[in-house]
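**Q** when you get a sec, could you give me coordinates for this:
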Amino acid sequence: KKSNQWHRWTHEVIPALVPVFVDLMHQTKSLRDTAELRLQHSDCACAKRALYVAVVRLNAIEHQRVDICKCSPAPAMLLRAGLFPCSPVHPSLAVDINVLDFAMTLFVNMTPNNTAF
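**A** Presented below is the predicted three-dimensional model:
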């Protein structure tokens, strides 16, 4: 199972998300202007499926509904809204990109004391 998940992340999900991430960075001026980011709903005629996702933000945990279909997969829809999915297919958890950026900066700059966080 772990091997299949790794294969899907490295060969399908991440390559498909790179252009979405580059567009997100351009649109938000490298995450400096994220106030307007919202989950967008697809206007296609595909059959949609409701997905409920817990969203971890800097100041709250929210529960949001995401309508997904074959032409608008959940990881891409979440990333367009500034959220990183924690699963490659039907994520139930997504983390705000700013939270991930904060954690990265914190771990890069903190002292090597493992009880600091």
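
**Q** going forward, measure contacts and count neighbours with C-alpha atoms only.
**A** Will do.

**Q** buried residues, whichever strand or helix holds V66. List them.
**A** Remark: V66 resides in strand 61-68, with elements defined by DSSP states H and E. Across strand 61-68, burial judged by 16 or more other C-alpha atoms under 10 Å covers 66-68.

**Q** so which of the residues you listed comes closest to G82?
**A** Taking C-alpha to C-alpha as the measure, G82 lies nearest V66 of the buried residues of strand 61-68, at 13.7 Å.

**Q** my guess is that closest one meets A50, correct?
**A** Yes. Using C-alpha atoms under 8 Å, V66 makes contact with A50 at a distance of 5.8 Å.

**Q** how about this one, so we can line them up?
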Amino acid sequence: RWSTSVLPTLIQPYMRFQRERSGAHQAEEQSWFVCKCGSQHHSLEVVCVHMEHVEDITLDICKCRPAPVQLVQCGFFPCSPVRPTLAVSL
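**A** Here you go, the predicted structure:
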């Protein structure tokens, strides 16, 4: 599942995260994402591990905004391909 379904969807979010992190371009102002997939939304609690501390976050996930993609966009790598409850800092 990782290699066929999840990892390919993480390439662009990861590259965008790296560009923003390196200062290669001005970070665009984030506008609120409007879901248009029509699927049911779920809240997912994720423990995010930084080098210095641990942080709990809540994600609003659906088919068009899966948890792994949102986590990579925030600078974390998910520890599970589906409904991860733990992620580590990139």
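
**Q** kindly provide the TM-score of these chains.
**A** Overlay of the two chains. TM-score (TM-score structural alignment, normalised by the length of structure 2): 0.81; 82 aligned residues with a C-alpha RMSD of 2.0 Å.

**Q** the very next helix or strand once past the strand holding V66 of structure 1 maps to which residues in structure 2?
**A** Following strand 61-68 of structure 1 in sequence order, the next helix or strand is helix 74-80 (DSSP H and E). Using TM-score structural alignment, helix 74-80 of structure 1 lines up with residues 67-73 of structure 2.

**Q** now the helices for structure 1?
**A** Using DSSP state H, the helices of structure 1 run over 2-8, 14-27, 74-80, 97-109.

**Q** pick the most buried one from these.
**A** Of those, the one with the most neighbours on average (mean count of other C-alpha atoms under 10 Å) is helix 74-80, at a mean of 23.

**Q** mean deviation of that helix from structure 2?
**A** Here the mean offset of helix 74-80 of structure 1 against structure 2 after fitting is 0.4 Å, by mean C-alpha distance after the TM-score superposition for structure 1.

**Q** that older thread, now distance to A81 of structure 1 too, for the buried residues of strand 61-68 of structure 1, in CSV please.
**A** Below are those laid out as CSV (distance: C-alpha to C-alpha, whole Å):
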residue, distance to A81 of structure 1
V66, 11
D67, 13
I68, 14
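
**Q** and of the residues you listed, the nearest to V99 of structure 1?
**A** Each of the buried residues of strand 61-68 of structure 1 was checked against V99 of structure 1 using C-alpha to C-alpha; the closest is V66, at 20.2 Å.
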